[in-house]
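sequence and computational prediction follow.
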Amino acid sequence: MLDIADELNRWAEQGRDFAVATVVAVGGSAPRRPGAALAVDTDGTAVGSVSGGCVEAAVYELCRQALQDGETVLERFGYDDGDAFAAGLTCGGVIDVLVAPFRADDPARPVAVAALAAAARGEAAALARIVAGPAALRGRALLVRPGGSGEGGFGARPELDRTVAAEAGAFLDAGRTGTLEIGERGSRCGSPLTVLVESSVPPPRMIVFGAVDFASALVRVGKFLGHHVTVCDARPVFATPARFPEADEIVVEWPHRYLERTGVDGRTVLCVLTHDAKFDVPLLRLALRLPVAYVGAMGSRRTHLDRAARLREAGVTEPELARLRSPIGLDLGARTPQETALSIAAEIVAHRRGGSGAPLTGGHTPIHHDAGARPAGRAGPVAGGAGDARPGEKGFPRAPGGVLA
């Protein structure tokens, strides 16, 4: 639900009651990932999506029902061979959806509202909710902030709160959303638990070095992909708000000096469009040694060979040089700045998601490369294993309707 925090935070500030359907787990090919949400208020207004359209109508009705009866339900939707046009995922995937009301009298509402407010402000926060476990824990939630501080909890169970806070903190550090399994000993309540952890972190950074025409197009694409975009160039005549109105930040400074002092992390992407050795070499020498997600540099193949030779002379090792994406972007036959920006963005997405960049037509590999990905040893599917609650069993009641896979 934190993926639609801006709208839900406004609803909460207005005192509206609402219900939220959140994707808990997916199997096979599914259009949305865990954490995707659809919310409905008492007037019937809906925001968000859990499936890209396949099961929205059925989930909408579940939200309306949850607002009426105050019950939290877990439902599974999947492909139904008997009726491909029924409420189900005709793409062949399966999703588990948690539908929870957040009314004025719900114990989880203050915690959820605090999480929504933090996410809307762009602060890092993780919201943990019980998906499967004892009925006494239904409707409870725990908000975890960086450093492990928590708000709310699961009743008079401080040991469980500490366990979930530690696990949710690990999810938050990695910027991950998914489920985690807690055994009987860790749960302290006599049965295992499945917990959904939704992480909201500030947007990843994209730093574009070089205030050129290609940079202007890349800024727009970077913003479209949800990045916080900075443009850096040492030339004040080119690095101006008028040329880059959509950039979040414009820095007039030598690129390598700015990179030395600014904060980066494992989600940061660096796009070097300066195309000038006096900028490129000191900048890339530093960039290739930082723990960032992506480093790409623009230039022809001849420019790349010359740049690589200069970097080796500057002390860059072969493993470091292997991190460099150059010439930058995928081979789309791009000519214009807009097409080039698209090719760069496509390579960034493929690198992040593990895609090959090859056409999907005629292929046999999974479309969603990260389907089912989860932190090893912690997260797992919603159901399965002794004591775990499947939809309709003892974790949450099964909702009427939907297509069970």
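That came through fine.

every contact and neighbour count from this point should use C-alpha atoms.
Will do.

ok, residue 46 - contacts?
Residues near residue 46 by Cα atoms under 8 Å, 6 or more residues apart in numbering: 38-40, 60.

could you redo the last one with a cut-off of 7 Å?
38-40 (Cα atoms under 7 Å, 6 or more residues apart in numbering).

and residue 61, that's in a helix?
Yes: Residue 61: assigned to a helix according to DSSP: H, G, I helix; E, B strand; the rest coil.

how near is it to residue 217?
42 Å (Cα to Cα, to the nearest Å).

more neighbours, those two?
Regarding residue 61 and residue 217, a neighbour count based on other Cα atoms under 10 Å identifies residue 217 as having more, with 19 against 15.

part of a strand, is the more buried one?
No: counting by three-state DSSP, residue 217 is located in no strand; its state is helix.

that one reaches residue 337, doesn't it?
Yes: taking contacts as Cα atoms under 7 Å, residue 217 lies within contact range of residue 337: 6.0 Å.

just the ones of the contacts of residue 46 in helices?
Judged by DSSP state H, helices contain none of the contacts of residue 46.

highest neighbour count among those?
Counting neighbours by other Cα under 10 Å, the top entry in the contacts of residue 46 is residue 39, with 27 neighbours.

and the strands in the stretch 101-250 of the chain?
Along the stretch 101-250 of the chain, counting by DSSP state E, counting those that start in this stretch, strands occupy 125-132, 141-144, 150-153, 178-182, 193-200, 205-209, 228-233, 249-252.

next, the buried residues of the fifth one.
For strand 193-200, the neighbour count (16 or more other Cα atoms under 10 Å) marks 193-200 as buried.

now do that strand against strand 125-132, angle only.
Angle of strand 193-200 versus strand 125-132, following axes from the mean of the first three to the mean of the last three Cα atoms, to 10 degrees, is 160 degrees.

for strand 193-200, name the packing helices and strands.
For strand 193-200, the elements it packs on are strand 125-132, helix 158-174, strand 178-182, judged by 3 or more Cα pairs under 7 Å, 6 or more residues apart in numbering; DSSP states H and E.

one more time with 10 Å
strand 18-27, helix 109-120, strand 125-132, strand 141-144, helix 158-174, strand 178-182, helix 184-187 (3 or more Cα pairs under 10 Å, 6 or more residues apart in numbering; DSSP states H and E).

try this one next to it:
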Amino acid sequence: MLDIAEELARWAAQGRDFAVATVVAVSGSAPRGPGAALAVDGSGQVVGSVSGGCVEAAVYDLCVEALQDGKARRERFGYSDDDAFAVGLTCGGTIEVVAAAFPAAAPGREVLAQALTAAADGEAVALARVVRGPDELLDGILLVRPDGSHEGGLGGRPELDRTAVAEAHALLGAGHTGTVELSQDGAHCPGGVTLLVESGLEPPRMIVFGAVDFTAALVRVGKFLGYHVTVCDARPVFATAARFPEADAVVADWPDRYLRHTATDARTVLCVLTHDAKFDVPLLRVALRLPVAFVGAMGSRRTHDDRVRRLREAGVSDVELTRLRAPIGLDLGGRTPQETALSIAAEIVAARHGATGLPLTATRTAIHHPAPDTPARAGRRLTCPAVGG
């Protein structure tokens, strides 16, 4: 439900009763992954989506029923070849949805409100709750932060809380949302408890170098995609907040110096739009040696060939040059700043998901690429007892 945290935080602050249906499992081709949510308040207002439209009406009804009697519902939606009019996913995949009510007076509502507010403010936070298990556990809420601190609990069972906190902390660190099968005593053995952990991360960074005419359009698209967008240019007269009001930050500094001293990570996107060798070469020499998600540079093919020559002369290796996406963007034929920004954003999205960028009509691969495998979870492992003698 953290994907609709802003709306739910507002509902919680207003004291509204609401129910949330959350995708807890996906198989095959499905439009939304685990954590996708649809919520309904006491007046019938709805926010969010679990399927892009295929089963929204049925999921809405599950939320209304949960609000009426306070009981959680678990439902699976797939595609039926036998009944074309049955409720299901036309994409052929399957999703499992849990709908649960969160009335204003519910236990754990205060902790839930804190988690929603933190996520809405862009803070990294994990929300853990039991979506399958004994009734006394279904109302529990755990809020876990990156430093391992936590609030709330799962039905007054300290052993289960300790394991759940460790699992949530590990999944938050990996940036993953998913389920974990546990026993009621907190052992890492399937034992009738399914824990759903939703990870809300700080927005990834997009740093756009060059305060040029294409930059404002790329800032707008970057914000739309959920990035924290910074514009950097060495020329103070051009690097102003007035020229880029939608940017989160505008920095007047030499690009390579700024990049050396600012925080980046494996989700950071670097877009070099200056196409000026005195800025590009020292900047890219730094950028191509950072473990970031994407490095792209604007310019004609002639400009790029000259840039590559200069980068080699500056000591950049051929292996490092393979990380450079230039000329930046997919071949959409666009010319305006807005069309160019769309082209750049399309390449960033394709690179993030390991996609080809080809028209879907020209491919026969799955439309929805599988999410990366979750790394091994951290924390103390408990050995399941052997069965039999």
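Nice, thanks for sending it over. Please read these numbers as outputs of a predicted model, since none were measured by experiment.

from start to finish, how long is stretch 185-196 of the second structure in a straight line?
OK, stretch 185-196 of the second structure end separation, Cα to Cα: 17 Å.

over to stretch 256-276 of the second structure?
Distance between the boundary residues of stretch 256-276 of the second structure (Cα to Cα) amounts to 13 Å.

what range in the first structure matches it?
Aligning stretch 256-276 of the second structure against the first structure (TM-score structural alignment) gives residues 256-276.

and that stretch, what's buried?
256, 258-259, 264, 267-275.

nearest to residue 75 of the first structure among these?
Minimum distance to residue 75 of the first structure across those is 32.8 Å, recorded for residue 267 (Cα to Cα).

surely that closest one is in contact with residue 294?
Yes: at 8.1 Å, residue 267 of the first structure counts as touching residue 294 under the criterion of Cα atoms under 10 Å.

identify the contacts common to those two.
Shared contacts of residue 267 of the first structure and residue 294 (Cα atoms under 10 Å, 6 or more residues apart in numbering): 206, 352.

now residue 88 of the second structure: which helix or strand?
Assigned by DSSP states H and E, residue 88 of the second structure belongs to neither a helix nor a strand.

mind listing what it touches?
Residue 88 of the second structure sits in contact with 51, 54-56, 58, 76-80, 94-95, where contact means Cα under 10 Å, 6+ apart.

now those as JSON lines including distance to residue 281 of the second structure, secondary structure and neighbour count?
Formatted as JSON lines, these follow (distance: Cα to Cα, whole Å; DSSP: H, G, I helix; E, B strand; the rest coil; neighbours: other Cα atoms under 10 Å):
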{"residue": "51", "distance to residue 281 of the second structure": "45", "secondary structure": "coil", "neighbour count": "22"}
{"residue": "54", "distance to residue 281 of the second structure": "49", "secondary structure": "coil", "neighbour count": "18"}
{"residue": "55", "distance to residue 281 of the second structure": "51", "secondary structure": "coil", "neighbour count": "18"}
{"residue": "56", "distance to residue 281 of the second structure": "51", "secondary structure": "helix", "neighbour count": "17"}
{"residue": "58", "distance to residue 281 of the second structure": "56", "secondary structure": "helix", "neighbour count": "13"}
{"residue": "76", "distance to residue 281 of the second structure": "54", "secondary structure": "strand", "neighbour count": "14"}
{"residue": "77", "distance to residue 281 of the second structure": "52", "secondary structure": "strand", "neighbour count": "21"}
{"residue": "78", "distance to residue 281 of the second structure": "52", "secondary structure": "coil", "neighbour count": "22"}
{"residue": "79", "distance to residue 281 of the second structure": "53", "secondary structure": "coil", "neighbour count": "17"}
{"residue": "80", "distance to residue 281 of the second structure": "56", "secondary structure": "coil", "neighbour count": "14"}
{"residue": "94", "distance to residue 281 of the second structure": "49", "secondary structure": "strand", "neighbour count": "20"}
{"residue": "95", "distance to residue 281 of the second structure": "48", "secondary structure": "strand", "neighbour count": "25"}
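
if I align to the first structure, which of those residues are still contacts?
Using both residues aligned by TM-score structural alignment, their matches' Cα atoms under 10 Å, the first structure keeps these contacts from these: 51, 54-56, 58, 76-80, 94-95.

let me know the closest of those residues to residue 13 of the second structure.
residue 56 (25.6 Å).

for the residue mapped onto that closest one from the first structure, what are its contacts?
Using TM-score structural alignment, the partner of residue 56 of the second structure in the first structure is residue 56. With contact taken as Cα under 10 Å, 6+ apart, residue 56 of the first structure is in contact with 21, 38, 48-50, 62, 87-88.

picking that back up, tabulate the kept ones among the contacts of residue 88 of the second structure (TSV), appending distance to residue 364 of the second structure.
Shown next, in TSV, are these (distance: Cα to Cα, whole Å):
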residue	distance to residue 364 of the second structure
51	22
54	22
55	25
56	27
58	30
76	27
77	24
78	21
79	20
80	22
94	20
95	22
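
how about the helix or strand that contains residue 66 of the first structure, which residues are buried there?
Assessed by DSSP H and E, residue 66 of the first structure sits inside helix 56-69. Buried residues in helix 56-69 of the first structure, defined by neighbour count with 16+ other Cα under 10 Å: 56, 58-60, 62-67.

with stretch 234-247 of the first structure instead?
Of the residues in stretch 234-247 of the first structure, those buried (16+ other Cα under 10 Å) are 234, 238-240, 244, 246-247.

same question, stretch 116-133 of the first structure
Across stretch 116-133 of the first structure, burial judged by 16+ other Cα under 10 Å covers 116-120, 123-133.

closest to residue 319 of the first structure among those?
Looking across these and measuring by Cα to Cα, the closest to residue 319 of the first structure is residue 124, at 32.8 Å.

for that closest one, give its distance to residue 132 of the first structure.
For residue 124 of the first structure, the distance to residue 132 of the first structure - Cα to Cα - is 25 Å.

please apply the same query to residue 202 of the first structure.
29 Å.

re earlier: with residue 26 of the first structure as the reference, name the closest of the strands of the stretch 101-250 of the first structure.
Per Cα to Cα, nearest to residue 26 of the first structure of these: strand 178-182, 9.9 Å.
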